[in-house]
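**Student:** I'll drop the sequence and a predicted model, then ask my questions.
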Amino acid sequence: MFVTMANSVAEKDFLICCGSSKFAGEMVKLAPFLTLSQAIEASRNIWWNKVDVPGWLEAFASHPRIGDTESIKKPDSWSKSEQSAAIETANDSILQELADWNQRYEEKFGFRFLICASGKSSMEILKSLQARFSSRPIEELQVAAEEQQKITEIRLGKMFGEAYVDYCLAGLAPVSQRLNQFLGHLGAAATVNESSTSALGHSIVPTQVSSTRPPITTHVLDVSRGRPGEGISVLLELWKGTSKAGNSNEWTMIGSSVTDSDGRCGPLMAPSNSVAPGRYKLTFDTGKYFQTSSGSEDSASQYFYPYVSVVFEIKPYQVSQHFHVPVLLSPFSYTTYRGS
């Protein structure tokens, strides 16, 4: 049971969850935790408000390099299971690329590349590493700290014997807020275009990092006409499961909009750097579109699908990613895919 295990947790146990000695010490002060959610909320507060940058670097250094098959073989290492998908999908060529890019990354940023690897293939990780290499040092430090917190929450769930659940990655403070927090750790003013030097010795330009687009977007292309699908109503919903009353099909509306002259849908949700995990549904009013575009309200023979619904799932380890889900449409068929 959770309470029994919580009472017996020592500093070394929390140190396995997060390699910062400051973090582990502060968690022990607050233990025991009656629920996993209590432990996670405490971990977030400690990580973002009490652990300084040297503590972050200490935690980063406790992880084996991604793709280093020898380092993850230690008996007490959880990294082996966390990197299992990456190792299983890697060949010698990809492992060598990971090693090369890890070295380049560490030479540039001064700390180890960190990513929540659970469920990610070796190619996904390599692409993330290459993409993040172009980041500013201050921004990359922020991203690495976010990834460490994700790993910490997964390991807290394992330690207390509870399945990793959706709220482990939900409710994180806005990115810009956390960026300002660790700018404070560095002693830098969080002012745009004000140059500073980080504790890592890098020249940095503090900036407010915030998303300019919703995490879920879409567009429609009418391939039968070779033009954007303009004026199509779009509805975004989230699956809530079975209600207490036993009712099923509990889809909750998040937002709606209409595609513009470029076929792009207006915002279906507020701009954000993260999204709640779960099953989502995009519904396109294709029947009305074909009726309008054909110039006839009685045009049932001109199309087959009155609505197109696309259901997709965002997993807990994907909450910081962007999801663009386009539809290629014709009167008698449609295609969808995950775009960029």
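**Tutor:** It's in. From a predicted model like this one, the values you see are computed outputs, not experimental measurements.
**Student:** every contact and neighbour count from this point should use C-alpha atoms.
**Tutor:** Fine.
**Student:** helices along this structure, start to end?
**Tutor:** 2-7, 11-17, 21-30, 36-49, 53-61, 79-82, 84-88, 92-109, 122-132, 137-159, 175-186, 286-294 (DSSP state H).
**Student:** make JSON lines from those and add distance to S333 to it.
**Tutor:** Output for the helices of the chain, formatted as JSON lines (distance: least, CA to CA, whole Å):
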{"stretch": "helix 2-7", "distance to S333": "51"}
{"stretch": "helix 11-17", "distance to S333": "49"}
{"stretch": "helix 21-30", "distance to S333": "54"}
{"stretch": "helix 36-49", "distance to S333": "45"}
{"stretch": "helix 53-61", "distance to S333": "49"}
{"stretch": "helix 79-82", "distance to S333": "40"}
{"stretch": "helix 84-88", "distance to S333": "35"}
{"stretch": "helix 92-109", "distance to S333": "38"}
{"stretch": "helix 122-132", "distance to S333": "31"}
{"stretch": "helix 137-159", "distance to S333": "40"}
{"stretch": "helix 175-186", "distance to S333": "40"}
{"stretch": "helix 286-294", "distance to S333": "11"}
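**Student:** and among those, the most buried is which?
**Tutor:** Counting by mean count of other CA atoms under 10 Å, helix 137-159 has the highest mean neighbour count of the helices of the chain, with a mean of 21.
**Student:** so what does that one touch, helix or strand wise?
**Tutor:** Secondary-structure packing of helix 137-159 (3 or more CA pairs under 8 Å, 6 or more residues apart in numbering; DSSP states H and E): helix 11-17, helix 36-49, helix 53-61, helix 175-186.
**Student:** got another, please set it beside the one above:
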Amino acid sequence: MSSSSPRPAGDAPAPRAGLIRFNNAEDGTARAVLHEVCASRAWGERMLARRPYAGADELFAASDAAMAELTADDLAEAMAGHPPIGRPKPGDPASRREQSGMAGASDALKAEMLELNLAYQEKFGHVFLICASGRTGEQMRDAVRLRIGNTPEQEREIVRTELGKINRIRLTRIAEHGEGDAA
């Protein structure tokens, strides 16, 4: 179909410039971009193998499928790439943006989150992971309070879901804006 032809009803929209750049990036560059989305090498390799993506929906579906296939070790590797809530990675705008709900938190709430993060990490062996975008500090505190009572198996599946949400947010930024230097 030529670019001047109208798109038939039901066809997916054309990929955005960011996704086109990502699809066309050298493997090493695309791999680095994917690592910024999710620190799991297995997830990144699955995503890389499925390029090119026709659109964001296809990109998200591939991410969800890759996330569902991750082993416990793969999930641990992915979680290792995330800082504790309330302590975003210095110099990392995505980390700061995603945890902005803690930016205005009181010192008491920050101290409580530090305590809860440590207790959670002691119980589960990894950082408390939640899709923090759009959540207040109080909502994140309440979530860790609730989730600390979970079994390791329950928590692993919740973490898998939360990672999937984070990945979608980050992939959206890449697909729409080309963030992650995939050019």
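**Tutor:** It's in. Everything numeric in this text was worked out from a predicted model, so none of it was measured.
**Student:** got a TM-score for the pair?
**Tutor:** After superposition, the two chains reach a TM-score (TM-score structural alignment, normalised by the length of structure 2) of 0.81; 157 aligned residues with a CA RMSD of 1.4 Å.
**Student:** redo the helices and strands packed on helix 137-159 of structure 1 as a markdown table? Include distance to F290 of structure 1.
**Tutor:** Shown next, in a markdown table, are those (distance: least, CA to CA, whole Å):
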| stretch | distance to F290 of structure 1 |
| --- | --- |
| helix 11-17 | 55 |
| helix 36-49 | 49 |
| helix 53-61 | 54 |
| helix 175-186 | 42 |
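**Student:** and those: which comes nearest T252 of structure 1?
**Tutor:** Closest to T252 of structure 1 of these is helix 36-49 (CA to CA; 24.1 Å).
**Student:** and the contacts of that closest one?
**Tutor:** Applying CA atoms under 8 Å, 6 or more residues apart in numbering, the external contacts of helix 36-49 of structure 1 come out as 2, 23, 26-27, 30, 33, 149, 152-153, 156-157, 160, 162, 167-168, 178, 181-182.
**Student:** quick one, it and helix 175-186 angle?
**Tutor:** Orientation of helix 36-49 of structure 1 against helix 175-186 (axes from the mean of the first three to the mean of the last three CA atoms, to 10 degrees) gives an angle of 50 degrees.
**Student:** what's the angle from helix 36-49 of structure 1 to helix 21-30?
**Tutor:** Using the same axes, to 10 degrees: helix 36-49 of structure 1 against helix 21-30 is 140 degrees.
**Student:** re the thing from before, which one of the helices of structure 1 lies closest to T217 of structure 1?
**Tutor:** Nearest to T217 of structure 1, of all those, is helix 286-294, at 17.4 Å by CA to CA.
**Student:** give the aligned range of that closest one in structure 2.
**Tutor:** Mapped onto structure 2 using TM-score structural alignment, helix 286-294 of structure 1 covers no residues at all.
**Student:** hang on, the earlier thing: for S121 of structure 1, find the nearest of the helices and strands packed on helix 137-159 of structure 1.
**Tutor:** Proximity to S121 of structure 1 (CA to CA) singles out helix 53-61 among those, at 20.6 Å.
**Student:** distance from that closest one to structure 2 after superposition?
**Tutor:** With mean CA distance after the TM-score superposition for structure 1, helix 53-61 of structure 1 departs from structure 2 by a mean of 0.7 Å once superposed.
**Student:** and the contacts of that helix?
**Tutor:** Residues contacting helix 53-61 of structure 1 (CA under 8 Å, 6+ apart): 18-23, 111-114, 144-145, 148, 182, 185-186, 199.
**Student:** ok, stretch 79-94 of structure 1 next?
**Tutor:** So stretch 79-94 of structure 1 is in contact with 63-64, 66-67, 69, 72-73, 116-123, 125-126, going by CA under 8 Å, 6+ apart.
**Student:** out of the residues you listed, which end up buried?
**Tutor:** Neighbour-count burial (16 or more other CA atoms under 10 Å) is assigned, among those, to 63-64, 66-67, 72, 116-123, 125-126.
**Student:** which of the residues you listed sit farthest apart?
**Tutor:** Farthest-apart pair in these is H63 and M123; separation 19.4 Å (CA to CA).
**Student:** the alignment partner in structure 2 of Q83 of structure 1: how many residues sit nearby?
**Tutor:** Under the alignment by TM-score structural alignment, Q83 of structure 1 pairs with Q99 in structure 2. Using other CA atoms under 10 Å, Q99 of structure 2 has 25 other residues around it.
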